[in-house]
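J.: Got a predicted structure plus its sequence, pasted below:
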Amino acid sequence: MPARQPIRLYGFPLSGHAHRVRLLLSMLELPHEVIDVDLPHGQHKQPEFLALNPRGQIPVIVDGDVTLYDSTAILVYLARRYAGEQWLPSDPLGAARVQQFLSLASGDIFEGPNRVRLAKLFKRDLDYALAHQKTLAVLAFLDRHLDNRTFLAAGHVTIADLACHTYVAHVPEGGVDLAPYPNVRAWIARVEQLPGFVPMQASPHAIAA
């Protein structure tokens, strides 16, 4: 039988969306190749990349004859295809609890921690005050939720934790201090101590926590 081809992950070193996928690939010990897309020069809007993702966004994975975009969709695919119940439970309640935090990652975390970082690091023309307000709200929610909890959706790590981790962990790059949120900081540390964890590259312009 021929050797299995590595999964190709198209991403960008400073993208939290790509990083969450890279985390799961690494933690599942799946052979993979990371291909950096030159976002600053618009490579993601060129025909070759648009053939992979017509939305012109990263991340994208190519797994044999499967091409898939959207970070949370990719996490679901990888967990279902290659992992057991731990990463994405199949029982209705367990699956729903994970989905709650996938929605949080795509909603409040995208609009808060992601956007304050985009505004500070990449000088995006965004409403920083609104993003900052949403960031404080989501951090307060997570800190309350994590009181007496080890992980977000279960008593063990799931894809919910990976979906939410990166932008929250890097929120100091957006000018937000994590010091008032001890449960969040402890959860970040637990995720980063998991086997296979790989850090996302810090921006050279990152603001010290």
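T.: Received, thanks.
J.: only C-alpha atoms for contact and neighbour calcs from this point on.
T.: Noted.
J.: which residues touch the biggest helix by length in the chain?
T.: Assignment by DSSP state H gives helix 128-145 as the longest helix of the chain. Helix 128-145 is contacted by residues 108-109, 111-113, 115-116, 119, 152, 168, 176, 181-184 when judged by C-alpha atoms under 8 Å, 6 or more residues apart in numbering.
J.: put this beside the first:
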Amino acid sequence: MLTIHGVPLSVHTRKAIVTAILKKVDYRFEVVIPVIPGNPPANWSTLSPTGLIPVLQDGDFTLADSTAICLYLDRKQPAPPIFPEDIRDYGRVLWFDAYAGGTIFRHVVHPLFVQTIVGPNIRNVPTDRAVIDDVLTNVQPKILGYLESQIAGKYLVGDTMTLADIAIVSNFIVYQYLGFEIDASRYPKLAGYLREIAATAVFQRALADERPFVDQMGLKRGFLSAA
């Protein structure tokens, strides 16, 4: 059985978990809580050369990085695929996965998470409201507007769930956990898309498994009632 190491709230950990659930790959989840305050387990540098989560262990094989893990799982259990056969659609899935990690997470989700959770609750540093305001006012609109323009159906690419959906929606789950909302009047397609994907069985199982951790941190789950 596979082991996935990470934190339930993590965008990247959830990406690996949802992929495993979608493919019906048996796995156990190992919570690596010490990673958050920067006090990892003694063997963490061996498991994760970067010190980041998630990490997958499959027997004596260890792999870090969420995208690498998802690609590995896709080869280990090909059905259902998380990449389409069409070469252009394949490229678009890779692009959205990169956009999720390199743009949405880096420039929106991560700074908001640091200012609302990590700073005040872990590092004892007051929230810098100016950072939050800058993200919401100057950074976020371009990203949300772009995503709104890319949605033409239930899924971002093709007619089945792909890594593009898993990566994008995993980010916005955390975004909404923090109490931020997508303005449905301004971004109706994006709001509907996120709601529908979050309501799928694979996401619902992952979100149910992480609920104790979310409740413990006092995060918002009201948005899921509409999913």
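T.: That came through fine. Please read these numbers as outputs of a predicted model, since none were measured by experiment.
J.: one step back: buried residues of the longest helix of structure 1, list them for me.
T.: Buried positions in helix 128-145 of structure 1, judged by neighbour count with 16 or more other C-alpha atoms under 10 Å: Y128, A131, H132, K134, T135, L136, V138, L139, A140, L142, D143, H145.
J.: Repeat that for stretch 90-106 of structure 2.
T.: Applying 16+ other C-alpha under 10 Å to stretch 90-106 of structure 2 flags 90, 92-94, 96-101, 103-105 as buried.
J.: could you dump these to TSV with distance to R14 of structure 2?
T.: Output for the buried residues of stretch 90-106 of structure 2, formatted as TSV (distance: C-alpha to C-alpha, whole Å):
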residue	distance to R14 of structure 2
Y90	21
R92	21
V93	17
L94	17
F96	16
D97	13
A98	16
Y99	16
A100	13
G101	13
T103	18
I104	15
F105	13
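J.: Determine which two of those residues are furthest apart.
T.: Y90 and F105 (21.5 Å; C-alpha to C-alpha).
J.: Go through the contacts of helix 128-145 of structure 1 and say which is closest to F12 of structure 1.
T.: After measuring the contacts of helix 128-145 of structure 1 against F12 of structure 1 - C-alpha to C-alpha - the closest member comes out as R115, at 16.5 Å.
J.: Helix or strand: which one has the aligned partner of the closest one in structure 2?
T.: R115 of structure 1 maps onto P111 in structure 2, with residues paired by TM-score structural alignment. If you go by DSSP states H and E, P111 of structure 2 is part of helix 110-113.
J.: which residues in structure 2 does the helix or strand hosting V62 of structure 1 match up with?
T.: Counting by DSSP H and E, the element that carries V62 of structure 1 is strand 60-63. On structure 2, the counterpart of strand 60-63 of structure 1 by TM-score structural alignment is residues 55-58.
J.: Can you give the contact residues for that stretch?
T.: 1-6, 47-48, 62-66, 69.
J.: List the buried residues for it?
T.: Residues of stretch 55-58 of structure 2 classed as buried by neighbour count (16+ other C-alpha under 10 Å): V55, L56, Q57.
J.: Name the residues of stretch 74-86 of structure 2 that come out as buried.
T.: D74, P81, I82, F83, P84.
J.: can you redo those as TSV with distance to P41 of structure 2 and secondary structure?
T.: What follows is these, written out as TSV (distance: C-alpha to C-alpha, whole Å; DSSP: H, G, I helix; E, B strand; the rest coil):
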residue	distance to P41 of structure 2	secondary structure
D74	29	helix
P81	34	coil
I82	32	coil
F83	34	coil
P84	38	coil
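J.: thinking again about what came up before, so how much does the strand holding V62 of structure 1 differ from structure 2 once superposed?
T.: By mean C-alpha distance after the TM-score superposition for structure 1, the fitted strand 60-63 of structure 1 averages 0.6 Å away from its aligned residues in structure 2.
J.: now that strand: how far from the chain's centre is it?
T.: 16 Å (C-alpha atoms, centre = their mean, to the nearest Å).
J.: Who are the packing partners of the very next helix or strand once past it?
T.: Where DSSP H and E defines the elements, the next helix or strand beyond strand 60-63 of structure 1 is strand 66-69. If you count contacts as 3 or more C-alpha pairs under 8 Å, 6 or more residues apart in numbering; DSSP states H and E, strand 66-69 of structure 1 packs onto strand 60-63.
J.: Swap in 10 Å and give it another go.
T.: strand 7-11, strand 60-63, helix 71-82 (3 or more C-alpha pairs under 10 Å, 6 or more residues apart in numbering; DSSP states H and E).
J.: Between the contacts of stretch 55-58 of structure 2, which sits nearest V32 of structure 2?
T.: G6 (5.1 Å).
J.: count of neighbours near the alignment partner in structure 1 of that closest one?
T.: Applying TM-score structural alignment, one finds that G6 of structure 2 aligns to G11 in structure 1. Neighbour count for G11 of structure 1, taken as other C-alpha atoms under 10 Å: 25.
J.: Could you measure from G11 of structure 1 over to T67 of structure 1?
T.: According to C-alpha to C-alpha, to the nearest Å, G11 of structure 1 stands 14 Å off from T67 of structure 1.
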